[in-house]
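> build the 3D model from these lines:
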Amino acid sequence: MFRQTPLRSVTLALIVAGLAAHAIWGGFFDREIVIEIAILALLAVSLDLVAGFGGLISLCHGAIYGIAAYGFAASTVKLGLGTGPGMALGLLLATLFGLAVGAVTASTTGIFFIMATLAFGQMVYVGVFRWGWLGGDDGLPGVP
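Now for the predicted structure:
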């Protein structure tokens, strides 16, 4: 870990304020970029929490991120749900998958944990890649 200094706190606050201002007063493209930065920052922070505080190197974070994204996309495009219910469904699917992976890998450590999470990540990749309902290797068109 690193020491929290006033300079780091002020720098972080200025970066967040700049991104927020850019998202509010910028155009559509600017807002989309800031949202993408925020989503990927949350993914990086979650991986840092697991690896830094838990000491576990997970290779399944991308799969959980993908399950949430595909859950949202499929629920809005294929099922016709709105944005709010779609986000809730994507979050629910990712949470359930994370709990299932956690239940299976809870007793493993070290390289065994890494390989188990890699296996789960690859299972999700192959499942989405081959499932025609989700668009397979062409992806899911028409996502809002």
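
> can we go C-alpha only for contacts and neighbour counts from here?
Will do.

> now residue 22: how far from residue 87?
24 Å (C-alpha to C-alpha, to the nearest Å).

> could you do residue 119 as well?
Counting by C-alpha to C-alpha, the gap from residue 119 to residue 87 is 26 Å.

> near the nearest residue to residue 30 once chain neighbours are set aside, how many other residues are there?
Excluding its sequence neighbours, the residue lying closest to residue 30 (C-alpha to C-alpha, 6 or more residues apart in numbering) is residue 23, at 6.0 Å. Residue 23 is flanked by 18 other residues according to other C-alpha atoms under 10 Å.

> for the host helix or strand of residue 23, buried residues please.
Using DSSP states H and E, residue 23 maps to helix 6-25. Within helix 6-25, the residues that count as buried by 16 or more other C-alpha atoms under 10 Å are 19, 23.

> to compare against the first, here's another:
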Amino acid sequence: GEIIANHNHCDLKGLNEAIIGCDVVDEGEISVVSLINRAYLVKGKKNLTSEKIEECFGSRSIEEWAYKYLLKLNMVSHGGGHELPGVDRLEKVIFFPEGRLFFLKCGSSTDVYEDLWNFPRGYRVEGIMERIQALRLATHYATLQLKYTIKVDF
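The predicted structure is shown next:
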């Protein structure tokens, strides 16, 4: 078959810092991709309206060039999204110079985590794709199934 995508993930390394198209693995660490769910390619639609911009920025002034730029954007959920078992919702995130704190509502309590990297999770790609289509945020382009993973050491 024809290869139409060669990677299914990006890695956020910090605020406004992303590694796209590859995984960064520390010395001696093993990175194994075990994605058994389908993945989807979608084409985003221009879906940030004047009303949404007003809702986000309120009465704060926004320069005309930025306003025009925002009107051309599309907002689509990254990947399929992850489900955190036992977590009802994310209450808030507090950013500070050395990292961030995640406040997770779990039943009647709120738990705080500094690192969610090893937090148990499920992949909820089907529900996210359905929601993206229901909100008309993107058009479905292709459905993918991971067959091969290649690791290259430099």
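
> after superposition, what's the TM-score here?
TM-score for the superposed pair, counting by TM-score structural alignment, normalised by the length of structure 1: 0.29. Supporting figures: 67 aligned residues with a C-alpha RMSD of 4.4 Å.

> okay, residue 119 and residue 87 of structure 1: which has more neighbours?
Comparing residue 119 of structure 1 with residue 87 by neighbour count (other C-alpha under 10 Å), the higher total belongs to residue 87, at 19 against 14.

> so that one is in contact with residue 72, correct?
Yes: contact criterion C-alpha atoms under 8 Å: residue 87 of structure 1 and residue 72 qualify, at 5.3 Å.

> what about the helices in structure 1?
Per DSSP state H, structure 1 carries helices over the ranges 6-25, 28-48, 61-77, 83-105, 110-130.

> show me the contacts for the residue most central in space within structure 1.
Residue closest to the average C-alpha location in structure 1 (C-alpha atoms, centre = their mean): residue 65, at 3.0 Å. If you count contacts by C-alpha atoms under 8 Å, 6 or more residues apart in numbering, residue 65 of structure 1 has them with 43, 94.

> ok, now how distant is it from residue 128 of structure 1?
Where residue 128 of structure 1 is concerned, residue 65 of structure 1 sits at a distance of 13 Å (C-alpha to C-alpha).

> residue 6 of structure 1 too?
Noted for residue 6 of structure 1: a distance of 45 Å to residue 128 of structure 1, by C-alpha to C-alpha.

> next: residue 84 of structure 1.
23 Å.

> neighbour count: the two, which is higher?
Taking other C-alpha under 10 Å, residue 84 of structure 1 and residue 128 do not tie; residue 128 has more neighbours (20 against 11).

> rewinding a little: okay, the helices of structure 1, which one's buried deepest?
With neighbours defined as mean count of other C-alpha atoms under 10 Å, the helices of structure 1 peak in mean count at helix 61-77, which reaches a mean of 21.

> gap between that one and the chain center?
Helix 61-77 of structure 1 sits 8 Å away from the centroid of its parent chain (C-alpha atoms, centre = their mean, to the nearest Å).

> any idea which helix is longest in structure 2?
Determined from DSSP H, the single longest helix within structure 2 is helix 125-134.

> which residues touch residue 89 of structure 1?
Residues near residue 89 of structure 1 by C-alpha under 8 Å, 6+ apart: 68, 71, 72, 75.
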